[in-house]
Every structure is written in structure tokens, then in C-alpha cells.
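Visitor: Have a look; sequence and predicted model below, questions after that.
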Amino acid sequence: MSAITYDIRMSGNGEAFGEEADQVVEMESLRPLPRISIHAFCESEAMQRVMERVARDRRLAKVNLRVTSGNVAAAANMFGSTPTPNLIILETDAEPKNMLSELAPLAEVCDPSTRVIVIGRYNDIALYRELIRNGISEYLVGPVPMADLLASISSIFVDPDAEPLGRSIAVIGAKGGVGSSTIAHNCAFGISTLFATETILADLDLPFGTANIDFDQDPAQGIAEAVFAPERLDEVFLDRLLTKCSQHLSLLAAPSMLDRAYDFESGAFLPIIEILQRSAPVAVLDLPHVWTEWTRSVLADVDEVVICAVPDLANLRNTKNMIDALKKLRPNDRPPHLILNQVGMPKRPEIAPSDFIEPLEIEPIAILPFDAQLFGNAANSGRMISEIDAKSAAAETFAQIAHIVTGRVALKKVKKGGLGKMLGMLGRK
């Protein structure tokens, strides 16, 4: 059986698929798969549902995945007249003593480079050893959790010795003028200073981006050169486009000019994100408030999404719509993070934070009270909040945001300071 591959992962006999939250955590460390072809043959409806979820996962964006209702014999029959893909996934209920004979016709038609994952019903170590001796890549005991299946595919096609990918965090506003750029910039600065971690801030608002102003920079080059010349894009070229803002923070600035129209195809920014992830442990993407094919692609591809909103009705509607859209774009990832900004603006009618949060069914990771003087001074001087007043409540909140979006701490509903403190302050108004 020269074509078929194997590395067993005993996933339990008869266990349910498990908690979706646990699967999300398990999948966070998985790298995107390369451009490969996969054909799955499913005997059960449960396995078909798992494959449908796998097909929608962002880590398979480059994968050509086909799912067929059928058994091993159907696979052997199909590939008798067509080339085999990079990976075949087979579900079978064959008994251990019959499994090799069932796989034999498929082995005769498999290309030598094709890998095969078998999903069986029997948790049998003798069967595992026999299969691995005969060239199977992976044997999983069904029912298989989606996270285990993705991990198995990743173990075959992703180099375990490859450099780890950096974490990508996209920040977008639910509406224009909600301060999402200010939050993105302070978040990137906080990550780079708190953890002494090399961080890249990419300003994706090419016509109106403000990152260069907020960091008091005037770079001659930036993200425009990268997106309009993708054939030149590599780590060396990116390094020439970056502007150093602090010891550990680099900026990929927007041109902030209106000398051309900035229309982009769906995947225009994805090569840039890949390079950023290979170049630094953290990349923060400042997205404009637009809903286009390219912003949808970016939001579907990144590790974390942060939505910024102010507490009014339009923001509530837009935030709800964005959360619902992201659930479809990122069905196997955690929900986006929510930050409420400019809360408690004098003389402005607004929705109470508790009422704003209720229909969204997610807890905000931070609530930033309105502070025109602090934020205005920071913006006008080209400095970050923690540089203007490191002991302010806002600086403390940005530190908390940095911890949460990088995965260094989970959100807690009750805190002595930070979010909990500010919620208490707001409640006393």
C-alpha cells in the first residue's frame, strides 16, 4: 500500500464532539494549510457535517476540498480513472480483520504522493500498527471532533519545524468616528511595550489613515508600495517599508493621499498579512469602516477581530450585523472582541452599556469613558495615552486590552481595576 499514509491519534471511542469552546482553543495554534487538494468520502451524516464545518474554516482558505457521500469502494472506483488528490479522507465501519483488504483496491490506484486518513470505528492498537506498517498517514477513531481532524491534516502538511506564525489582530469600527484607529494604535503600542514584543502596526485605511499622525511619523513608503507591487513582496522588501516608532513597534503606514482610487480585489491584502505573520510575533491591522470584499477577506483570515463601538442605536445595529456576519465568515473561531468607546459623553443621549451589550450576547473586553482632554492631547502631540498619562484609567484599560487580544489573560467579569472599575464608575453616574 505505497500511497496511503498514517499517524494514529486515538480520539476516544463513542465520545461526543465536545464543547465548541474547547475546540476553538485547540485550533488556535494551527497554521493555515498550504494549497492542496482534499477529497473526503463519508459514510455517515455526522461525518459529512464535520467535513462541512472543516470546509468553512479559515485555515483551509487555499485548500480545494471536495466531500462525497460514499465508502472506500466508491473512492477506489472514482480514482481508477482520475488522478488522486494530495489527501484522501475515508470513513469506514469495516472490522479490523477486514480493513486492509477493503483498502487494497484503493492502494492500487493511489498516486505515490497521495496521503490517506482513515476514520474507523475500532480503537485497536494492533490495527493501528498494521495500518502504519502499510503506509496509512493517520487513523482516527470516530466520531472525530473537528479540531482533531484539522490537527491531523495539519500534522501531515505543515512542517513542524517551521517558524511559528505571529498573531494577527484586526481592529474595525462599527461606525465611522468611533475611535477604532486610536484604539488600534494604543493597543499595538501597549503590546510592544508591555511585553517587549516585536509588533507591527499596519494602517489599512490607505486614503485617510492616521497612524502616521498619531505616531508623529512621515514615512516616504508604506503599505501602498506593498499592496500595489505584490510580486516584490517578501520579508526583505517589507523591512524597507517599515518605520520604527519605538523600540519594539514598527509601522506600515498608509499614504493618506487622494491621488488615486483605492479599489482592491478580495485577496489583495492577504499576502501582506502572511508576510507580517512571518516577520513579527504580533501584527495589529487598523481597518477602515467599510464593508468590501477585501475587508471581508481580511476579517475572515486574521486570528482575532476587535469591534469598536460607541453606545448609540446605529452602532448597536451595526455591531449586531457585524457579529452575525463574522459568525458565518469564521464559524470555528471565537466571537469578536467588543470595545465600547466614548461612554458618558456630556449632553449626548446614549444607550447604557448593560442595555447595549444584552442583545449582542457578548461581554465587552473594555469600556472607555469619554475623555476629550486626554485623548485630544495625545492625538495632537503624536503620542500614545500611556505616554501622556501612564497612571490614567484609560492607560490601564489599554494594558488590559493588550493582554486579552494577545491571549495572555482571559476576560474576567469582575476586576478591582480596569474594566470592572470603570463599569462601577459608569454605574454611579
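Guide: Nice, thanks for sending it over.
Visitor: From now on I want contacts and neighbour counts done on CA atoms only, so please keep to that.
Guide: Will do.
Visitor: Can you say which helix or strand has residue 394 in it?
Guide: Counting by DSSP states H and E, the element that carries residue 394 is helix 393-405.
Visitor: okay, pairing it with this:
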Amino acid sequence: MNDTTQTLNNDSSNLMLFAATSEEAGRFGEQLQRLGQDASLACAGGIAAAIAWSRNNPPPQVLLVDIDGDAMPLQSLAELGAVCDPACHIVAIGSKQDVDLYRNLLHSGVFDYLAKPVTLDLLAATLGRARAGQATSHGARSGRTIAVSGASGGCGVSTVVAGLAQILSLDRHMASAVVDFDRHNGDQSLLLGYEGDAGLAGALSSGEIDSRLLQRAMGQINERLHLLAQAPTLRPEQNFSAEHLLFLGANLCHMFNQVIWDLPAGRPHGTLDVLAHAQTRILLTDLTVQDARNLHRLLREIGDESDGQHLLVVANAARGNQAGVVERSQFEDFIERRIDLQLPHAGSALAGSLLTGSLNLNGAPALQLALQDLADLATGHTPKRTTVATSNLLSRLKRVLNRQAA
């Protein structure tokens, strides 16, 4: 027995293979059996079956998918990657022997591409490298950082973060993490229904960050959502550098698809560094003169989207219909930027849900729909409701034009 086979025998539950046809699944099953694995780990259905399976099961360490027969394999692999955390190594299998395809697959984050026929020694060597994490120069996927902050306190940042986390993990089936960086008055444990230490204090004070220890220290909210937080304290330690904080964020992005930071409006040490490096920055504001001033100053500090970082300005009526609200157009003129999304006021429905458990968005359906749109925008997708509305508008316009032409 060689070293590769010994490695593969350690944990068969961390491997799944989806072949294009039942016949090929049978052949791959025989090969897996020869490597000491269960033949039933090889299934038919190709990449479509892999996506459907991954939405309802924890991702394995190694996922092999046959892309034969798929008209848009790169798009399908991107969809598969969205429901598998970055620690899952995706290996593509196909009949094409094309250098450009191979390069595109590796650039998209696929661990490796195996051209058919896949021999037993090639399969064993690839699985061994994947288990050991020995990726090619491009074959490594990384998650994304979504930093959420407010123009001032009371803009509903923590509620929006918790709502986004629930939607991304439960509705979008994405492996997600929430970092509650409000170390004075953090609310994420309450909003997400978690009790106990969630590892943030230890991660910030530790000299080295080990991904395995970090994941064990984090609080698990559901199968696809973890929390990194600490018990609120009036005098939190500031014994960490900006580099250490960013290294923590990078480690989280190797563990989860979406890492959502709840950043206090008071801008404690490290907050601006996270905002400066996040792939998506969401800034919540109320339409008041004070928030317009604060937001204008913050936008000048963190920069625009010229470096490829997505910026979303979201108006949130967290305080209800209070006095002092200015017109949206005036607000946009002052901050020199348009508002991307407006969230409706949820009233007391959300606070009432916390008396019986975690945040329940079902009590505020209008806010829930708006947060679904925000989740799409934050992850680079077109909001489904916006698409439908645009389609309906175009359809009505076409009907009017057709009637005029008749």
C-alpha cells in the first residue's frame, strides 16, 4: 500500500464524485473501491447533480465533478463554488484537452482538471494532493469580505448583518461567517441566538492564527453559518496590529465563502483597515443632515470603487419616521453619490422576535425582501425582484409600442 492510498483511507466521508453518466459513475466507483473508498461515493448527474447535492449537504474536502455535456461549464462551476466553502477542493473532469480551458478553470478556482480517461494512479495522486492542500499556483479559491458599517450609531448595522447572514447561509446555501467587531456592545450573539464565547478575543490576542483552531473556537449558528465574537466589555484589549487583523480576515476567507463584518460606527482600532480592504463595503445611513455629513467624510476616507471594491450606500429608516429627515435627492447631492437601496422601517416586529429566540425576518416581510435584494447586490448578483420589475416594464413598453404601430 502506497502513501497516497493510506491518506485516502483516512476519511471517505470527505469525498464525493459526480460523473456525467451512470456508466461512468460505475467505472469511477470501481476505481474508488480499489483506493479503499466506498463505491457509492461516485454518483451520476454531472455538475448539475453536484450543485443540487451541495445545497443540502455539508461540502466534502474533495469534490470531483464531470463537466461533459454542460454548455457553460465555467458559469456552472462558479455556481457550485458559491455553495461550497473555499476549503472544499473542486476537481473538474472532462473530455476536452484544451490549454485555454485548463487555464480558465484554474483561474476560476478549480483545484485541478483531469482529462478523460482518468487512470487509477492519476486519480489517486490528485486526491492525495487535494487532501494535502497542494494546489497549483491558481487552483485555490478564496471567500469574500463584506464590511458593513453605519454613518452613525443606531443605523441598524447589526440587524442588517444578522439578516444578511441568515439569508446567505439558509436561502443562498453559502458557507458564511459573521465577525462582530463591536467589542463594547456586540449584539450578534443575541440576534443570532448564540450563547457562550465565540473566539474573537483569543483570535485577536493570539500570536499565530491557526484555521483549524479558529473554526473550533467560533460559534456555530447553523450548518453553514459561524460567528466570531466576544463577550462585551467596557475596556477591550487593543493588543493587535492592523496587519494581524487583516491576516485574521484572510484566514476566514479561506474557510468561508462570505465573511460579513459588523463594524461599529465609532470606528474603533482596525475598523477603517477592514473597510479599506473589503471586497464589498455596505454603508448604512439615515436621511438626516448629521448622517449626510458623517457619510460624506467616511466616503472620502475609504475611497470609491476605482480599485474594484464594490461600494453600496443603503438608506435604512431604522429610527422610523423621525423629524429631521431630508429629501433623498438633496442627500445624494450632498454626499455626491446615489443611494443604491432603501430599506423599509420594520417597526417592533423584529424586536419582538428576540424575546423568543433569534432574529426572525418573517415578521417583517418587506424588510426581508429588501435584504434579499441587498444580499444579491453584496455578492455581485442582480436582485431577482429588480430583474422581474425590469422585465415587466419592458413587456408593457413593447405592448404600448405594438398598439401604436397597429
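Guide: Happy to help now that I have it. This one's a predicted model, so the numbers in the text were calculated from it and none came from an experiment.
Visitor: So after superposing, what's the score?
Guide: After superposition, the two chains reach a TM-score of 0.58 (TM-score structural alignment, normalised by the length of structure 2), with 259 aligned residues with a Cα RMSD of 2.9 Å.
Visitor: Who are the packing partners of the helix or strand just after the helix holding residue 394 of structure 1?
Guide: Later in the chain than helix 393-405 of structure 1, the nearest helix or strand by DSSP H and E is helix 418-427. Helices and strands touching helix 418-427 of structure 1, as assessed by 3 or more Cα pairs under 8 Å, 6 or more residues apart in numbering; DSSP states H and E, comprise strand 366-369, helix 393-405.
Visitor: Would you check the span in structure 2 matched by the last one?
Guide: This means helix 393-405 of structure 1. On structure 2, the counterpart of helix 393-405 of structure 1 by TM-score structural alignment is residues 366-378.
Visitor: on average, how far is that stretch from the matching bit in structure 1?
Guide: Between stretch 366-378 of structure 2 and its aligned stretch in structure 1, the superposed structures give an average distance of 0.5 Å (mean Cα distance after the TM-score superposition for structure 1).
Visitor: picking that back up, run the angle between the helix holding residue 394 of structure 1 and helix 418-427 for me.
Guide: Computed by axes from the mean of the first three to the mean of the last three Cα atoms, to 10 degrees, the angle separating helix 393-405 of structure 1 from helix 418-427 equals 130 degrees.
Visitor: thinking again about what came up before, quick one: distance of the match of helix 393-405 of structure 1 to the chain centre.
Guide: Relative to the mean C-alpha coordinate of its chain, stretch 366-378 of structure 2 is positioned 14 Å out (Cα atoms, centre = their mean, to the nearest Å).
Visitor: try stretch 152-168 of structure 1
Guide: Centroid separation between stretch 152-168 of structure 1 and its chain, computed with Cα atoms, centre = their mean, is 14 Å.
Visitor: Helices of the stretch 101-250 of structure 1, residue ranges please.
Guide: Read by DSSP state H, counting those that start in this stretch, the stretch 101-250 of structure 1 holds these helices, from start to end of the chain: 125-133, 146-157, 180-194, 211-214, 223-227, 235-241.
Visitor: The longest one vs structure 2, average offset?
Guide: After superposition onto structure 2, the mean distance of helix 180-194 of structure 1 to its aligned counterpart is 1.2 Å, using mean Cα distance after the TM-score superposition for structure 1.
Visitor: and that helix, which stretch of structure 2?
Guide: Taking TM-score structural alignment as the measure, structure 2 aligns residues 157-171 with helix 180-194 of structure 1.
Visitor: Run through who's touching the matching stretch.
Guide: By Cα atoms under 8 Å, 6 or more residues apart in numbering, the surrounding residues in contact with stretch 157-171 of structure 2 are 148-150, 174-178, 187-188, 191-192, 222, 224-225, 260-264, 284, 359, 361, 368, 371-372, 374-375.
Visitor: what residue lies at the spatial centre of structure 1?
Guide: With distances taken as Cα atoms, centre = their mean, the residue of structure 1 nearest its centroid is residue 303 (2.2 Å).
Visitor: follow-up on the earlier one: mean neighbour count, the helices of the stretch 101-250 of structure 1: which tops it?
Guide: For those, ranked by mean neighbour count under the definition mean count of other Cα atoms under 10 Å, the leader is helix 180-194 at a mean of 24.
Visitor: What residues sit buried inside the match of helix 393-405 of structure 1?
Guide: Using 16 or more other Cα atoms under 10 Å as the burial criterion, the residues of stretch 366-378 of structure 2 that qualify are 367, 368, 369, 370, 371, 372, 373, 374, 375, 376, 377, 378.
Visitor: Run a quick neighbour tally on residue 392 of structure 1.
Guide: Using other Cα atoms under 10 Å, residue 392 of structure 1 has 12 neighbouring residues.
Visitor: now it: how far from residue 27 of structure 1?
Guide: When distances are taken as Cα to Cα, to the nearest Å, residue 392 of structure 1 and residue 27 of structure 1 turn out to be 36 Å apart.
Visitor: do the same with residue 237 of structure 1
Guide: As defined by Cα to Cα, residue 237 of structure 1 lies at a distance of 31 Å from residue 27 of structure 1.
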